[in-house]
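Undergrad: Sequence first, then the predicted structure, then my questions.
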Amino acid sequence: MIFIVVKFQVKPEWTDRWLDLVGPFTQATRAEPGNKWFDWSRSVDDPNEFVLVEAFEDDAAGPHVNSDHFKKATQEEMPQALVSTPKIISHTIDADDWSAMGEITIN
């Protein structure tokens, strides 16, 4: 599985509109074959930072970055709302879903 985390530093005037801006991109990506999840969160320390956690089957990330909705979002829509280039971690990992956290057990 390809596991990706991206941090987006959003301009303050776009913070309240960010999820609306990326909404069509999010829905299109979630509908892609091979997408496992595509989930947005907002930093509790910095209200202008959004974190995207996404995962794809090993062979699905290539078609994702070559899709029309990816190009439109990353080249036309998102840049206007960003302070800086997003930071990314992308790795292929030996997993196919989330695992239970061993340090906490709920009975």
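TA: Looks like it came in fine.

Undergrad: C-alpha from now on. contacts and neighbour counts both.
TA: Noted.

Undergrad: And the strands in the chain, which stretches?
TA: 2-9, 35-42, 49-56, 87-92 (DSSP state E).

Undergrad: any chance of these in TSV, with distance to residue 71 and mean neighbour count too?
TA: What follows is the strands of the chain, written out as TSV (distance: least, Cα to Cα, whole Å; neighbours: other Cα atoms under 10 Å):
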stretch	distance to residue 71	mean neighbour count
strand 2-9	16	19
strand 35-42	17	16
strand 49-56	17	19
strand 87-92	17	12
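
Undergrad: Okay, one more to line up with it:
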Amino acid sequence: MILIVLRAQIRPDKRAEWLSGISEYKSNVNSEPGNISFDYHENLEKENEFVIVEVFRDGKAGEEHVNTDHAQKFFPFMSTVVSAKPEINFQNVDGDAWSEMAEVTPQ
């Protein structure tokens, strides 16, 4: 399984454009057969900072994702709306990375 977390600072004047573009991109990525999930969230403490969390079945699915038409169009688009180079955390995880959280049990 591939886990990718991106952190991107969006230019304030490009916020509406970003929200429209990322929403469409999310829909496209979530329709890919090798995609497990794709979500984005805004940091409530840092205006216009967004985190994107992507999970793909395996390295092959991640490679296929990067080569899709929508990804090839999104990357250049993203470069027009960010105010700094995005940061990435890429993890190749063996098996299923999910496990129960020991500290919290429903009551």
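TA: Yep, that arrived. In this text, all values refer to a predicted model and were calculated from it rather than measured experimentally.

Undergrad: And the TM-score between these chains?
TA: Superposed pair, TM-score by TM-score structural alignment, normalised by the length of structure 1: 0.90. Supporting alignment: 106 aligned residues with a Cα RMSD of 1.4 Å.

Undergrad: and of the strands of structure 1, who's closest to residue 18 of structure 1?
TA: Smallest distance to residue 18 of structure 1 across the strands of structure 1 (Cα to Cα): 8.6 Å, for strand 49-56.

Undergrad: who does that closest one touch, helix- and strand-wise?
TA: Helices and strands touching strand 49-56 of structure 1, by 3 or more Cα pairs under 8 Å, 6 or more residues apart in numbering; DSSP states H and E, are strand 2-9, strand 35-42.

Undergrad: The first one against structure 2, how far on average?
TA: Going back to what we said before, that points to strand 2-9 of structure 1. Comparison of strand 2-9 of structure 1 with structure 2 after fitting gives an average deviation of 0.5 Å (mean Cα distance after the TM-score superposition for structure 1).

Undergrad: Can you name every helix or strand that that strand contacts?
TA: Packing partners of strand 2-9 of structure 1 (3+ Cα pairs under 8 Å, 6+ apart): strand 49-56, strand 87-92.

Undergrad: So residue 82 of structure 2 sits against residue 13, correct?
TA: No - counting by Cα atoms under 8 Å, residue 82 of structure 2 does not reach residue 13; the two are 10.2 Å apart.

Undergrad: if you count what's nearby, which of the two comes out ahead?
TA: residue 82 (19 against 9; other Cα atoms under 10 Å).

Undergrad: and the lengthiest helix in structure 1, how far from structure 2 on average?
TA: When structure 1 is parsed with DSSP state H, its longest helix is helix 23-30. Mean deviation of helix 23-30 of structure 1 relative to structure 2 after superposition (mean Cα distance after the TM-score superposition for structure 1): 1.0 Å.
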